[in-house]
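Any chance you could fold what I've pasted below:
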Amino acid sequence: MSSTHVRRAPLIALAAGFFILTMPLVSHAQFAMCGERAQIVEQLKVKYKETPQAVGIVSDNGVAELFVSEQGTWTMLMTLTSGKSCIIAAGHSWDAVPTLARGTGI
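Sure thing, here's the model as predicted:
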């Protein structure tokens, strides 16, 4: 596994854990950003030009995936063992490798 995937694993685990803990709330609110995985992935590809960058298994409940575009938009998708997929987070300005400040005394 590459070091990039290792750095992303804690982010995926944190977001997936948040999703699992709040899943009952999401289902009661009829979360509008859920559907068939293939359709969601196609929309991420066409509309945002996002491609898969990382994946992680979340216990026995499903899989979390991170999609990122060259422009820096990103989406986290959770697919449960039931087959239901939901977007659990999205944003912009994704940086795969953090930029560290350089200089004297740092």
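
use CA for all of it now, contacts and neighbours both
OK.

measure residue 45 to residue 39 for me?
10 Å (CA to CA, to the nearest Å).

which one of the two has more residues nearby?
residue 45 (16 against 12; other CA atoms under 10 Å).

ranges for the helices of the protein?
Using DSSP state H, the helices of the chain run over residues 3-28, 37-48.

one more to put side by side:
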Amino acid sequence: MTRKLTQQFGTTRRASGLRSPEEVVEIWTDPDGDWTMVIAYASGQSCIVAMGAYWQDGGPENPA
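As a prediction, the model looks like this:
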């Protein structure tokens, strides 16, 4: 999945986080703002669960 996302679609992994002990959620984006959400499972399998456009980074948080 990583090779296809990087080489064929020109995306880079922008963010990731644990969904459960067995699942990691990853956001991949391209320079045009298209994004892909992938769930990577501990078994080694991955699945694209959502795609969209106009990704924007939230920037650093500013605590009040």
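
What does the TM-score come to for these two?
The TM-score (TM-score structural alignment, normalised by the length of structure 2) is 0.78; 59 aligned residues with a CA RMSD of 1.6 Å.

about what we covered before: among the helices of structure 1, which is nearest residue 57 of structure 1?
Closest to residue 57 of structure 1 of the helices of structure 1, according to CA to CA: helix 3-28, at 8.5 Å.

In structure 2, what sits opposite residue 73 of structure 1 in the alignment?
By TM-score structural alignment, residue 73 of structure 1 lines up with residue 34 in structure 2.

ok, and the closest non-adjacent residue to its match?
residue 53 (4.1 Å; CA to CA, 6 or more residues apart in numbering).

same thing with residue 52 of structure 2?
Once chain neighbours are set aside, the closest to residue 52 of structure 2 by CA to CA, 6+ apart is residue 35, at 5.3 Å.

Now do the contacts for that neighbour.
Contacts for residue 35 of structure 2 were tallied using CA atoms under 8 Å, 6 or more residues apart in numbering; they are 27-29, 51-55.

Most neighbours out of those residues, which is it?
Going by other CA under 10 Å, residue 29 tops the contacts of residue 35 of structure 2 with 26 neighbours.

Does the match of residue 73 of structure 1 touch residue 56 like I think?
No. Proximity of residue 34 of structure 2 to residue 56 does not meet the contact threshold set by CA atoms under 8 Å, at 9.7 Å.
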